[in-house]
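Peer 1: Below is the structure, and that's it, no one-letter string:
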């Protein structure tokens, strides 16, 4: 059974009880707390602010990542570093000098990640793989929860699996990650999964039960 990185998408959490959700997820054994930040420009939605991320950071020692769905992320990187995140994902379409921004993230002692939209080709990001610690494939269009898995993204996932050892990155999948899809992606060779409403949030079972079940897939 291949080990999985299980990463709850905190935009789906209960913001009336964020502290309690973080503590419960931490105790359930999640690996990375995933924070989506949207500016209403790069994607047509707005979510999660610095104070939300600081709250998450305060109540866990696990890795905290931030997925920046914003224009010109280089101008905001230090805000998130100061908030205590460990891993920063950026979109190549949103940044003029992507390699420079990835190098800056790493120079600050943080993990650098690239997020790959369904309509972004592997060829577009190939050179960037020299600098990244994580690649996150979007299997839905970025910006909203509750979408259907886009089937042709599996071809991209397969290509990236074949490149992991050469470039030494972890491959994470974000979007419509139901238990069935997690099992399928795990068999393809992916490393981690962003958990939203398809597998974790809004269920009758406890986080502890759900995470245990996902581990055993």
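Peer 2: That came through, no problem. Please read all numbers here as calculations on a predicted model, not as lab measurements.
Peer 1: going forward, measure contacts and count neighbours with C-alpha atoms only.
Peer 2: Fine.
Peer 1: Leaving out chain neighbours, which residue sits closest to residue 209?
Peer 2: Nearest residue to residue 209, sequence neighbours excluded (CA to CA, 6 or more residues apart in numbering): residue 28, at 7.9 Å.
Peer 1: For the one you found, give me its contacts.
Peer 2: 207-209, 211-212 (CA atoms under 8 Å, 6 or more residues apart in numbering).
Peer 1: Break down this structure into its strands, ranges please.
Peer 2: Counting by DSSP state E, the chain has strands at residues 5-8, 32-39, 46-47, 63-69, 87-90, 111-116, 134-138, 170-174, 192-195.
Peer 1: For the residue nearest to residue 209, give its distance to residue 196.
Peer 2: Separation of residue 28 from residue 196 (CA to CA, to the nearest Å): 15 Å.
Peer 1: again with residue 207
Peer 2: 12 Å.
Peer 1: same thing with residue 36?
Peer 2: 11 Å.
Peer 1: Which neighbours do those two have in common?
Peer 2: Shared contacts of residue 36 and residue 196 (CA under 8 Å, 6+ apart): residue 9.
Peer 1: another one to put next to it:
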């Protein structure tokens, strides 16, 4: 089954714990945490302390996406904070193989991310080390951007190389209109921020469920 991974970047920052519990109760499969450093990407978001604080509220899976450079000095801190998956960008340093080894050594599942301008071939040599490839379908740094359709062939290529055991995650501009072509191309994890959290709140979480079901309905039409 395709996993829906709401990004807390689009949630109420003053109520992370309650937001996570609410969106999980409404059908989220994973919780996606976008970590940005203001250097590798033009925004600053969360650090290991935030991950540690929200960990007790996450009952599904904490999917930590590190949009930072350098990566290696912070892997242990995010692992200790409770990350289940740690994803690093292939563009963030010269030694992605070493980075992925370090993530695994820290006890986490390893992910590698690709920016829109980076070809799938950049991660082919390390696919044996990864559990997940995150295909960025927007330029990283901000939520609410439009989906870049030219990234779709990259998904198909990665699925061909990685086989059925590899998670292919799509991050950026995912919603009911874009979910179907992503899954059709081979994706099985969809990160959605504003598309999930729009219209709802901790006190009124039902729109979260409606938004998640709208994405699932769009996916289900694939087999119809």
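Peer 2: Looks like it arrived, so ask away. Just so we're clear, the structure is a prediction, and the values are computed from it rather than from any experiment.
Peer 1: which one of residue 207 and residue 196 of structure 1 has more residues nearby?
Peer 2: residue 196 (24 against 21; other CA atoms under 10 Å).
Peer 1: Translate the more buried one into the numbering of structure 2.
Peer 2: The equivalent of residue 196 of structure 1 in structure 2 is residue 193 (alignment by TM-score structural alignment).
Peer 1: Equivalent analysis for residue 36 of structure 1, please.
Peer 2: Checking TM-score structural alignment: residue 36 of structure 1 goes with residue 34.
Peer 1: what about that match, how many neighbours?
Peer 2: 24.
Peer 1: I'd like to know how many residues surround the closest residue to it other than its chain neighbours.
Peer 2: Leaving aside its chain neighbours, residue 34 of structure 2 sits nearest to residue 65 (5.1 Å; criterion: CA to CA, 6+ apart). Close neighbours of residue 65 of structure 2, defined as other CA under 10 Å, add up to 22.
Peer 1: Ok, residue 6 of structure 1 next?
Peer 2: Per other CA under 10 Å, the neighbour tally for residue 6 of structure 1 reads 22.
Peer 1: Residue 161 of structure 2 now?
Peer 2: By other CA under 10 Å, the residues close to residue 161 of structure 2 number 13.
Peer 1: Now for residue 193 of structure 2: which residues touch it?
Peer 2: Contacts for residue 193 of structure 2 were tallied using CA under 8 Å, 6+ apart; they are 6-11, 143-144, 174.
Peer 1: Could you identify the most distant pair in those?
Peer 2: Largest separation among those by CA to CA: 11 and 174, giving 15.6 Å.
Peer 1: what about the two, which has more around it?
Peer 2: Ranked by neighbour count (other CA under 10 Å), residue 11 of structure 2 and residue 174 place residue 174 first, with 25 against 21.
Peer 1: Alignment lookup: the more buried one to structure 1.
Peer 2: When structure 1 is aligned by TM-score structural alignment, the residue opposite residue 174 of structure 2 is residue 177.
Peer 1: can you tell me which residues contact the aligned residue in structure 2 for residue 124 of structure 1?
Peer 2: If you follow residue 124 of structure 1 across to structure 2 using TM-score structural alignment, you land on residue 122. The contact partners of residue 122 of structure 2, taken as CA under 8 Å, 6+ apart, are residue 90.
Peer 1: mind checking how far residue 122 of structure 2 is from residue 138 of structure 2?
Peer 2: Distance of residue 122 of structure 2 to residue 138 of structure 2, computed by CA to CA: 18 Å.
Peer 1: Can you report how many residues lie near the alignment partner in structure 2 of residue 46 of structure 1?
Peer 2: Counting by TM-score structural alignment, residue 46 of structure 1 corresponds to residue 44 in structure 2. Residue 44 of structure 2 is flanked by 17 other residues according to other CA under 10 Å.
Peer 1: Good, wrapping up.
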